[in-house]
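**Student:** Let's see this in three dimensions:
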Amino acid sequence: MESQRSFLLIGLALVTFLLWNQWQIDHAPQPVAPITAESTTQQVEQKPVQVSADVPVAEQSVIESIATGSNFITVTTDTVKAKIDLLGGDIVQLDLLQFAKEKDGSEAYPLLVEQGADLYHAQSGLTGAHGPDASPKGRPLYVAAQTDYQMSGDTLEVPISFKNNQGLTVKKVFVFRQGEHDIQIRFDVSNTSDAVKNVQLFAQLKQNTAQAQSSMMMPTYHGAAYSTHNESYEKIDFDDILDSNLRVASTGGWISMIEHYFVTAFIPQENENIEISTKALSGGKVLMRYKGEAVQVAPGQTASLTTTLYAGPKHQDKLSELADNLDLTVDYGILWFLSQPLFHLLQFLHGLVGNWGVAIILITIIVKGLMYGLTKKQYTSMAKLRQLQPKLTELKNRYGEDRQKFSQAMMELYRKEKVNPMGGCLPILLQMPIFLALYWVFVESVELRHAEFALWIHDLSQQDPFYVLPILMGASMFVMQKLQPTPMQDPVQQKIFQYMPVAFTFFFLWFPAGLVLYWLVSNIISIVQMLMINKAMEKKGLK
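**Tutor:** Take a look at the predicted model:
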């Protein structure tokens, strides 16, 4: 097996898979969302709806009630600008102030969106037998002391309150921290009646699936995910939610909605017993939610129920601090155990040089250097196999169509010449997982988003605007072919192999510049290694 041919065939298979996957996304029939009570929202928005005590009203049509402008408050910190709807106390809009929507743009990235095709809310409340969100009158309308809150210290507490005529007072407090994207949401429940009150915290993420996007060149996951004490990380895409509802119990864990570089997650208390579930709503909207344990509040007593909302970039170190396995939302796939240390190495190199493009070059040099021994063994083995081609041709002519005798004679020749026919395959099989793991590091790392490199490359997460890197990458592949010719006799196969650099150059035109830079540097290093190995083999009489 020829090294370059193997790399190209594996790469071609990968590109073919990505093309097929994107065709499925674009052309496969979409499931029809089930009709729920929400479909009658506009007709019944002013009417109270009778709701079961253990089903959050957030699922019902009342959630769509249109509040007046005075029913919102705005919170601004150094990291986020949030809009809270006092009807239910939900965060219906959240902008990430430290992340621009577009490169060099002034508009902050909108992670949570109030309405429209990109609707995306973080909802929380109290259900249960006496929870205000289980009231037949609809969701509670909280009151706030002011409509605008600005952070001026290390923390900012935003309290809103609700009181009903059954002796239940709820104070919902949002706690923001300077420099952070996690928000603690605390419910202080006071019972001034003479009867025990039963309440249950719920938290859910509501999103319109129409905004889910992916592409062939950036096949990133956009959907829901969760973690339980049994499953460290489980994805459930929007189509699965539209098809059927999930329901699973857990001690601890979390729920989340994931997009390319950002994640929104609700995190319960570490040892809290929760029930995780999903639900499809009309219009292509879905819910990912959890319910906590029922809490008894005795007369004259107060209880506190807490959840944590994270809404921000997929920074692995921060996510791992917030909850076990939350860092797995940086989705490296089955090779995560390789990708994670490679990312930390990339992060370390960036700390030394201060440029993500240079860090990519350095990590490629390090990885290729560490695998030089395998590469040398691979090329040497293939050189020996090429030297045996005349003898193999002679054996084939001798035994004609008797494949059994030909195979026996061929294995005897390999044994006599001390050549392992798999010697060229095993090294490449060991190298491919590392290269694929690096690929996913470059795709998933939010640190590369809008990262400058040099000259005309101002964003490593976007394609080269002038296509210089893809053209250079294609040229390097052509040089590699010339340095390592293949013994293929079939003219059709020869033509296909010759045009592979052209095909790959075309595909790489739309790849992010960081990925193309990685492949280009890898090819250049391979060329240098080939020249060194070929020179050494010629001295040993191998050509």
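**Student:** Please make it C-alpha for all contacts and neighbour counts, starting now.
**Tutor:** Fine.
**Student:** Any figure for the gap between the nearest residue to Ala298 once chain neighbours are set aside and Val170?
**Tutor:** Sequence neighbours aside, Val196 is the residue nearest to Ala298 in space, at 4.7 Å (criterion: C-alpha to C-alpha, 6 or more residues apart in numbering). Remark: distance between Val196 and Val170 (C-alpha to C-alpha, to the nearest Å) = 15 Å.
**Student:** Show me which of those two is the more surrounded one.
**Tutor:** Legend: neighbour count by other C-alpha atoms under 10 Å for Val196 and Val170, higher for Val170 (25 against 15).
**Student:** quick one: what helix or strand has that one in it?
**Tutor:** Using DSSP states H and E, Val170 falls within strand 168-177.
**Student:** element containing Glu180, please.
**Tutor:** Here Glu180 is assigned to no helix or strand, by DSSP H and E.
**Student:** What is the burial count for the residue lying closest to it once chain neighbours are set aside?
**Tutor:** Nearest non-adjacent residue to Glu180, counting by C-alpha to C-alpha, 6+ apart: Thr79, 6.6 Å away. Counted by other C-alpha under 10 Å, the residues lying close to Thr79 total 18.
**Student:** One more: Ala451?
**Tutor:** 19.
**Student:** and it, which of the three is it?
**Tutor:** Put simply, Ala451 is coil when judged by DSSP: H, G, I helix; E, B strand; the rest coil.
**Student:** ok, the spatially closest residue to it that is not a sequence neighbour - how many residues close by?
**Tutor:** Distance criterion C-alpha to C-alpha, 6+ apart; nearest residue to Ala451, sequence neighbours excluded, is Asp459 at 4.9 Å. Residues lying near Asp459 (other C-alpha under 10 Å) number 22.
**Student:** which residues does Asp459 contact?
**Tutor:** Lys103, Leu448, Arg449, His450, Ala451, Glu452, Phe453, Ala513 (C-alpha atoms under 8 Å, 6 or more residues apart in numbering).
**Student:** structure for this one too, so we can compare:
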Amino acid sequence: MDLLRNFFIFSIFGTTLFFFSFLKQSLGSNENFLHKKQNITSSIHKNKNNDSNIIVKTDVLKVIISKKGGDIKQAKLLKFNKNLKKKLPIKLLDTNKNFVYQAQSGLIGPNGIDNFKNNKRPIYSTQKNFFDFTNSKKKELRVPMTIISKDGSIYTKTFIFKKKEYSIQVEFSIFNNSKKTIKVSMLGQLVQTINIKQQKKNIKNSDSSFRTLRGSAFSSHNNKYKKYTFDKIKKEKDLNITTKSGWVAMIQKYFVSAWIPKNNGNNTIYTHSCKNNTTLIGYKSDLIKIKPNSKTNINSILWVGPEIQEKMASISPYLDLTVDYGWLWFLSQPLFKLLKFLYYIFGNWGIAIIGITVITKIFMHPFNRLQYISMQKIKSLNPKINNIKEKYSSDKKKMTQEIINLYKRENINPLSSIFPVLIQMPIFLSLYYMLMGSVELRHAPFIFWIQDLSSQDPYFILPILMGISMYFSQNTNFSQNQENNSIQEKIMKFFPFIFIIFFLWFPAGLVLYYTVSNILTILQQKLFFYKFNK
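**Tutor:** Below you'll find the model as predicted:
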């Protein structure tokens, strides 16, 4: 009996070895397929009753990935709090009853495993449900999710995280174990709720800062950067743009999420307004063919985080333009680089703002000097102008012509006093957009009571100081250039009070810039008029 039993076991063992040898030859380079399939099948069996989500924690991100489709349902930015009082991290992506903001991706096409229209998504299998990358010494963390199709083909979706990085690489690895060529297309899209009335209480002072532009944007080979608001998606026809390069994004103040495809073919950028009060923007690649017994990788990058311009620009061209600097971005960007350089020197964003204000004033000094000279020249002509007004009081046309002739004889251009102001306006506006839109100033402390340069002064001290400095600047100007008790002077004296009201709710960093600018203007005026009178 023992001999017979040993012979039986030996026969089974020999038959198994022969089968494995034959399978190895048929699979070629994919000799580990059966071993992988057994492990995957085992993990599927183990995960039947497990949680439907995977949690991944790095030093800067905490994300929740759904096993159904492998979509990112929630993303917390661990280095950015909602506000200074509550030390709770921002949820850039989130999924709840009232609000949805997800980063979805999958494989569509003739042999795709994802059907987004009917919500038929694959249920992936994983080795574990929690990945902690905070204290790891490895350079990257790979989170693989796998599924085996009916024909035996293996689909692996891997999320790759790196330390101190807000970019997540998403890689689809497809092994075709069927006898037919597989045709698939990779899709990456961002979905968000349009109407957020139910979240007004949370948004008013929240991290999301929806008070500015909230919408989508894209880049293609024809458009470096194009905003596309949710209202536009809802009212107009869906986008359908074919491009070899580019990206799609959803933007808001300080933060952005974006899909950047990494393939050699074309991609189609599209938008769609859904019936369930959501809108989406995404891309899909051209069809990719995988021959039988062969393997293909398809890659994409997902950015989920703050608008850090240098890092975003290194990931994809023009992605840094999602920082909303308005139509003066070409001036705001170099000014921000200068501000950042000053921050590296002083280590304080408030002092850096003061530094950039001083540099701006030095740059504008020649133009301001021309303005003061022009105003003094016009002032010296006031007696002659008054005589002309009295002489031709009944003939307005003749009066205007005589005043123009007087300016010509004295070689004075009245517009020369306005020209420096026109030059300064783009600089002031670009500084305004730069200080309002840079995430680096968010929750950045200055001194004493100013602990957040991106929010209003809690005690309104800076706006009051700004109004006082503006009043003294105007007073110095009128005392030198206007007649006493003129109507213009009386009207202009109300301006500081109006500006104080406006600036009460402006970010402290912006009010700091205007206050310092007014103080420097007073010093410039005093110095110029002293030299001029002397």
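**Student:** TM between them?
**Tutor:** TM-score of the superposed chains, computed with TM-score structural alignment, normalised by the length of the second structure, equals 0.84; 472 aligned residues with a C-alpha RMSD of 2.2 Å.
**Student:** ok so, going back, mean distance of the helix or strand just after the strand holding Val170 of the first structure to its aligned residues in the second structure, please.
**Tutor:** Using DSSP H and E, the next helix or strand after strand 168-177 of the first structure towards the C-terminus is strand 182-191. Mean deviation of strand 182-191 of the first structure relative to the second structure after superposition (mean C-alpha distance after the TM-score superposition for the first structure): 0.6 Å.
**Student:** what sits up against strand 182-191 of the first structure?
**Tutor:** Outside strand 182-191 of the first structure, the residues that touch it by C-alpha under 8 Å, 6+ apart are 167-177, 197, 297-312.
**Student:** you'd agree Lys83 of the first structure is up against Thr74?
**Tutor:** Yes. Here Lys83 of the first structure reaches Thr74: they are 4.7 Å apart, a contact under C-alpha atoms under 8 Å.
**Student:** Where does stretch 42-49 of the first structure end up in the second structure?
**Tutor:** Mapped onto the second structure using TM-score structural alignment, stretch 42-49 of the first structure spans no residues at all.
**Student:** do the same with stretch 122-132 of the first structure
**Tutor:** Mapping stretch 122-132 of the first structure onto the second structure (TM-score structural alignment) gives residues 103-113.
**Student:** end to end, how far does that stretch reach?
**Tutor:** With C-alpha to C-alpha, one end of stretch 103-113 of the second structure sits 17 Å from the other.
**Student:** Same question for stretch 177-186 of the first structure.
**Tutor:** Start-to-end span of stretch 177-186 of the first structure (C-alpha to C-alpha) is 14 Å.
**Student:** Mind giving me the packing neighbours of the strand holding Val170 of the first structure?
**Tutor:** strand 155-163, strand 182-191 (3 or more C-alpha pairs under 8 Å, 6 or more residues apart in numbering; DSSP states H and E).
**Student:** what angle do that strand and strand 155-163 make?
**Tutor:** Angle between the axes of strand 168-177 of the first structure and strand 155-163 is 160 degrees (criterion: axes from the mean of the first three to the mean of the last three C-alpha atoms, to 10 degrees).
**Student:** contacts for strand 168-177 of the first structure?
**Tutor:** For strand 168-177 of the first structure, contacts defined as C-alpha under 8 Å, 6+ apart pick out 77, 89, 154-163, 182-193, 197.
**Student:** Ok, stretch 222-232 of the first structure next?
**Tutor:** 212-214, 233-238, 249-260, 288, 324-326, 329.
**Student:** which ones among those are found in helices?
**Tutor:** Among the contacts of stretch 222-232 of the first structure, the ones falling in helices (DSSP state H) are Phe238.
**Student:** host element of the residue of the first structure positioned farthest from its centre?
**Tutor:** The centre of the first structure is farthest from one residue, Arg398, which by C-alpha atoms, centre = their mean lies 57.1 Å away. Element membership of Arg398 of the first structure [criterion: DSSP H and E] is helix 389-399.
**Student:** related to what we said a few turns ago, out of the helices and strands packed on strand 168-177 of the first structure, which is closest to Met480 of the first structure?
**Tutor:** Nearest to Met480 of the first structure among these is strand 182-191 (48.9 Å), distances taken as C-alpha to C-alpha.
**Student:** Looks like Val358 of the first structure contacts Phe453 (just checking).
**Tutor:** Yes. Val358 of the first structure is within contact range of Phe453, at 7.3 Å (criterion: C-alpha under 8 Å).
**Student:** Trace Ala311 of the first structure over to the second structure, please.
**Tutor:** Using TM-score structural alignment as the criterion, Ala311 of the first structure maps onto Val304 of the second structure.
**Student:** so who does that match touch?
**Tutor:** By C-alpha under 8 Å, 6+ apart, the residues touching Val304 of the second structure are Ala75, Leu92, Tyr166, Ser167, Ile168, Phe255, Val256, Ser257, Ala258.
**Student:** wait, which of these is closest to Phe532 of the second structure?
**Tutor:** Phe255 (50.5 Å).
**Student:** what's the counterpart of Leu436 of the first structure in the second structure?
**Tutor:** In the second structure, Leu436 of the first structure lands on Leu429 (TM-score structural alignment).
**Student:** In a strand, its match, correct?
**Tutor:** No. Per three-state DSSP, Leu429 of the second structure lies outside any strand segment and is helix.
**Student:** picking that back up, read off where the helix holding Arg398 of the first structure ends up in the second structure.
**Tutor:** Counting by TM-score structural alignment, helix 389-399 of the first structure lines up with residues 382-392 of the second structure.
**Student:** Off-centre distance for stretch 79-95 of the first structure?
**Tutor:** Offset of stretch 79-95 of the first structure from its chain centre (C-alpha atoms, centre = their mean, to the nearest Å): 24 Å.
**Student:** What span of the second structure is it aligned with?
**Tutor:** Under the criterion TM-score structural alignment, stretch 79-95 of the first structure matches residues 60-76.
**Student:** Since that was my last question, I'll sign off now.
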